[in-house]
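1. have a look; sequence and predicted model below, questions after that.
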Amino acid sequence: MSVRVHRVYDPPEPDDGVRVLVDRLWPRGLAKDAAHVDEWPKGLTPSTELRRWYHAGEGSYEEFAERYEAELAAPEAAELLGHVRELARERDVTLLTASKSPEESHAAVLLRLLDEA
């Protein structure tokens, strides 16, 4: 099965499979029924502190990715990552994010970790 990243504002596609919102906050201006989100594991998202640090421009994407991976080692996050990994073994999974640059976001880190499994 495949895992991919899409912006949550893009319309759903027939081959999206399970649509998993990987942002801590609900996307601005998007109605919940219009998002077609199947799961929203908030515990899998970067901490508020890490998110604010990265968006303030205080560090590089590489450092953000390292810090986020360290957060994903915590028990709750590791369990949720395992759940998404299991979903991806059974079906296609689309990670949804409101990030304007998904390729340099936490969603890209998740995609890499899920692809490595």
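-> Yep, it's here. Numbering: from 1, shown residues only.
2. only C-alpha atoms for contact and neighbour calcs from this point on.
-> Will do.
3. next, the buried residues of stretch 38-55.
-> Of all the residues in stretch 38-55, those buried under the rule 16 or more other C-alpha atoms under 10 Å are 40-41, 43-46, 51, 54.
4. surely residue 102 touches residue 23?
-> No - under the criterion of C-alpha atoms under 8 Å, residue 102 lies out of contact with residue 23, with a separation of 11.3 Å.
5. this is the other structure I want to compare:
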Amino acid sequence: MLVDRSLPLARLSGITRPDVWLAAVAPSAALWRWYGVQEVRYPAFARRYEHELREPVRAAGLRRLHGLACGGPLILQTAVTPIHLSHARVLARHLRVGTSGGLREEGGEAACRLGEVCPDCGRHAETSGATTCAYCHASMVG
């Protein structure tokens, strides 16, 4: 599932091509320009992006993303690096806690495998129930 505004073909060449491209959940161009993937701005970026996710088009995209996550394992793809500073991290948090930007939750267990994904680097845990990421050593609890 690609969650970027544009299709980064060159950056995706070494990884699996996405089955679905959901540009509707990407941050606005204005927010992205302001943020510029500057680590000191990430907390403010995440708050502003959360606000954008309540807009009708993005909220509909978020509901679709939530529905897809309820249907089975989901991989959020983005060309943004480093991944822990990307909007995909905000989306993963929505899925992990089972919310859709304050929208009504609809059936199913939301993305049950997201608890096995490191919130910092986005890698899948090598063992079920891991509390620390084997790659970046971040906590996977919570």
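-> Sure thing, it's come through. Just so we're clear, the structure is a prediction, and the values are computed from it rather than from any experiment.
6. if we can go back for a sec, need the buried residues of stretch 38-55 of the first structure in CSV with secondary structure and distance to residue 61 of the first structure, can you?
-> What follows is these, written out as CSV (DSSP: H, G, I helix; E, B strand; the rest coil; distance: C-alpha to C-alpha, whole Å):
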residue, secondary structure, distance to residue 61 of the first structure
40, coil, 24
41, coil, 23
43, helix, 21
44, helix, 18
45, coil, 16
46, coil, 13
51, helix, 11
54, helix, 8
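7. before we move on, back to that, ok, residue 102 and residue 23 of the first structure, which is more surrounded?
-> Comparing residue 102 of the first structure with residue 23 by other C-alpha atoms under 10 Å, the one with more neighbours is residue 23, at 22 against 17.
8. can you pull out the strands in the first structure?
-> 3-7, 18-21, 93-97 (DSSP state E).
9. which of these sits most buried?
-> strand 93-97 (a mean of 25; mean count of other C-alpha atoms under 10 Å).
10. could you tell me where that one falls in the second structure?
-> Aligned by TM-score structural alignment, strand 93-97 of the first structure falls on residues 74-78 of the second structure.
11. out of the strands of the first structure, the one nearest residue 67 of the first structure is which?
-> strand 93-97 (18.8 Å; C-alpha to C-alpha).
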